[in-house]
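Asker: Sequence plus predicted model, see below.
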Amino acid sequence: MVMLSAQALAPARNPRLTGLACLRCDLVLPVATHEGGCPRCARDGHASNLRLVYARDEQVEATTIALPFPEALSLGEGGTPLVEVPELAAAVGVGRLSLKLEWCNPTGSHKDRMSAQLLARAQDRGARLVVAASSGNGGLSVAAYAARAGLSAEIAATDDLPASYRRAISAHGAGIVTFAESLERWRHLAIRVAEGAFAATNYHLPAVGTDPFGIEGYKTVAAEIAASAMPDLIVVPCSRGDLLSGLSLGFAEIGRGMPRLVAAEPFPRLSRVMAGEDYRADFAGETAQFSIAGSTVTWQAVQALRGSSGCAVPVGDDAARAAGARLSAIGFHAELSAAAALAALTELARDGSLGGCHAVLILTGSGFRDLADENVGLRDADGAAGRAQSERNQQQAKWPDQRDNG
């Protein structure tokens, strides 16, 4: 594979970007690398991500979304269809229902919007290696965008990473290293970051969320939805809340109102926090919805729900499968984790309160991405395979010496 020069392709940073602010305590920090989120919250025993702060520009429309790297390298992400499904709306009991088809992004999931900005930030910092801990979609996206940017990539996964993802990630030239337990991936990323790599995913406990530069990419989903019609509520498949937070930030920036955000989760996590439990706790559970598995909750997810008068709806695997079948019956083949959004909406609409509402479901990935290997079963709450049969994959590339120049 011909590797392009990362330095030659490094995009210009938005000149309006002036700093970062904590989502929890509003502490303002300079534009720099802030590993682990807000340092003041960390000293107080909390974990909170940051958001980017931009200077006002009277020549820029108030409803225009600001991005840290407006000219980031692109594979054609964004601009995904928003499709009306009146027959499904009537069946569920909502006034209007739209499906945001995020599987139409280049690598097949919403992650591409984030990866474009993350890889631009990696270039901005002069990183030569990008690392990510992923169950599949995120790792594939990072691998593809790293290849586009001419950077090396290494994906840390669990031993049960499906063969289809292994092939696709490797095809982009990324290395793969797998572990028996999900949290081992985070320890591996911490080592790589200490060596100078750029982390494209969370690796901290308590969990903080992905680098805020990447989350900015998800604001474009809000902009595209708002350009069509401002809905009453949006249902989002959710693990650690990167997409949820990006939507919250995007609608706040647009300034035309905040739809009620609803997190579809595979077992009670955020719903328990919204009921009063500590977001820093460990939340046990098992699920086949591998894209949104995990035992942690982030402050950014809590903040997004509270700021929109939203809620979290636990969706069991059987309910997600039934929802997937309903979508397939009208032509939309969603992965199990994405179909959970319809199941969550169905549960909310059960009492008849949404008859006059416009709801949007974010369908994050196609059903073709679901696990087909009969040897792969449930995942426990930290994402490890319940019945993984594979041995650890020892694909480890020898990366060049890493230095952090940012």
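Answerer: Okay, I see it. Residues are numbered from 1 along each chain as shown.
Asker: all contacts plus neighbour counts: C-alpha atoms, from now on.
Answerer: Noted.
Asker: Pull up the gap between residue 250 and residue 29, please.
Answerer: Per CA to CA, to the nearest Å, residue 250 is found 20 Å from residue 29.
Asker: same thing with residue 317?
Answerer: Taking CA to CA, one finds residue 317 at 41 Å from residue 29.
Asker: Next one for the comparison:
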Amino acid sequence: MASVNPPRGMRDFLPADKARRERVLAVIRERYRAHGFDEIETPVVEDYAKLHAGIGGDNEKLAFNLLRRGLDADGIRAAAEDPAALSDLGLRYDLTVPLARFYATHRGELPTVFRSIQIAPVWRAERPQKGRYRQFVQCDIDIIGDATARAEAELIVASLDTLDALGLTGGSIRINDRRVLDGMLDGFGFTGDERPGVLITIDKLDKIGPDGVIAELAERGATADAVAAFGEFLRRPQTREFLPYGEAQIRRALPEGAADDVVAHLVGIGEAAAAARGGADEIPLVFDPFLVRGMGYYTGTIFELAHPSVEYSLGGGGRYDGMIGRFLGQDVPAVGFSIGFERIVDLVPDAADAGASAVVLVHDRDVPVAELVALKAALVADGARVRLEQRTKNLKALLERAASDGYTSFATVAAGTPRDAVELKPLS
């Protein structure tokens, strides 16, 4: 018998799960809109050439590509060695590349500084495992057209506000700048060719520690003098006094000679975020000079969303000033932040639906259909959500199922029961 399960790495959602996801998405949308962002929609497929333009990093290797229409067996064999000849379209693997294409298409219709929301599924040919799916939802906000620290500050404040609204207070942002990271690697003496591999290793610092990073860099065959200099920097004596986020903390975490303009940009983000979050004692940022983030299109600030309840990040993003120029022919500053919806949805505290009640009308078999439908319509008109259920022998099981589906009350209905005689009882 053929399997009736969904494809590997993809999931069905039962009504209660779907309702929970939609409640969380509604909060995210509402908070994003409150901060001045406007929602857009892009197609689930994009041109193969745009998805494989060298700006999507490793995600390009995980793209699901669509076979060109009209190819027969001979055509497929002839094009077997050339993916671009086999496919002309592909499923989007993130929402950033489609946004860049969208902006290039509609620039004349958009404001000078455009703040976008995109909440939609994306697809990646991942190896399915716990917490990693082939279809998942991304929740992105982006600001295009603003090169100042204001853009990053707006994204950070909106994202933390959204986390608070979901009941996950106490979040913070780890922040770095790819220009700082590149400057460090140059200063230590790593070559441009070995930099991608070096960044992959540095990204493991939290897991394998300084000694593990240095050992792996040596195994990779990175420039020996650069590895030695980097190792000396990692093992340098550090004072233990508390330094709040700001210029002193940033400069102490970096080698001498860090670019003044980059440091000033990072400081400005912190000052703006602090002002929005309650003052200098409430800066929700932590400077991390070894934060990497894997996307190759990042050109400046990068950040990750942290929460004390979990060890992994709940989202992240960064500045990608060079991407839109690949479509438009001229660079446009852009920065984005994505909340990891699939990670957050399981952390959000359960909460009953706000607003209207949800009612189950349990009726006897002999109640005329016209009476049932009229009674249901009257309750719906009063603002309730209503389900009709015929009474069963196991009424307890019926009501427990209704409660698991989000219903909050029930009433029993006999033939001739008027609207004003319906007595609602709580389900829990």
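Answerer: Arrived safely, thanks for sending. A quick note: this is a predicted structure, and the numbers were derived from the prediction, not measured.
Asker: After superposing, what score do the chains get?
Answerer: Here the TM-score for the pair of chains, by TM-score structural alignment, normalised by the length of structure 1, is 0.27; 180 aligned residues with a CA RMSD of 6.7 Å.
Asker: just to revisit the earlier point, look at residue 250 and residue 29 of structure 1 and report which has more neighbours.
Answerer: Of the pair residue 250 of structure 1 and residue 29, residue 250 is the one with more neighbours under other CA atoms under 10 Å, namely 26 against 19.
Asker: Can you tell me the SS state at residue 318 of structure 2?
Answerer: Here residue 318 of structure 2 is recorded as strand under DSSP: H, G, I helix; E, B strand; the rest coil.
Asker: now it, nearest residue through space, not along the chain?
Answerer: residue 302 (4.0 Å; CA to CA, 6 or more residues apart in numbering).
Asker: Quick check, the one you found in contact with residue 177.
Answerer: Yes - the criterion here is CA atoms under 8 Å, and residue 302 of structure 2 meets it with residue 177 at 5.5 Å.
Asker: SS state for residue 359 of structure 1?
Answerer: Under three-state DSSP, residue 359 of structure 1 comes out as strand.
Asker: From residue 189 of structure 1, how far out is it?
Answerer: In terms of CA to CA, residue 359 of structure 1 sits 38 Å off from residue 189 of structure 1.
Asker: If we ignore the residues flanking it in sequence, what's nearest residue 338 of structure 1?
Answerer: Nearest residue to residue 338 of structure 1 in three dimensions, chain neighbours excluded: residue 363, at 4.9 Å (CA to CA, 6+ apart).
Asker: wait, is residue 141 of structure 1 part of a helix?
Answerer: Yes - with three-state DSSP as the criterion, residue 141 of structure 1 is part of a helix.
Asker: What is the neighbour count of it?
Answerer: 27.
Asker: and what of residue 123 of structure 2?
Answerer: Neighbours around residue 123 of structure 2, by other CA under 10 Å: 22.
Asker: is it true that it touches residue 65?
Answerer: No - the criterion here is CA under 8 Å, and residue 123 of structure 2 misses it with residue 65 at 10.3 Å.
Asker: which residues are common contacts for those two?
Answerer: Common neighbours of residue 123 of structure 2 and residue 65, using CA atoms under 8 Å, 6 or more residues apart in numbering, are residue 91.
Asker: name the helices or strands packed onto the helix or strand hosting residue 87 of structure 1?
Answerer: Per DSSP states H and E: residue 87 of structure 1 is located in helix 86-92. Judged by 3 or more CA pairs under 8 Å, 6 or more residues apart in numbering; DSSP states H and E, the packing partners of helix 86-92 of structure 1 are strand 96-101, helix 336-349.
Asker: Check which helices and strands the shortest one sits against.
Answerer: Secondary-structure packing of strand 96-101 of structure 1 (3+ CA pairs under 8 Å, 6+ apart): strand 82-84, helix 86-92, strand 358-363.
Asker: No further queries at this time; thank you.
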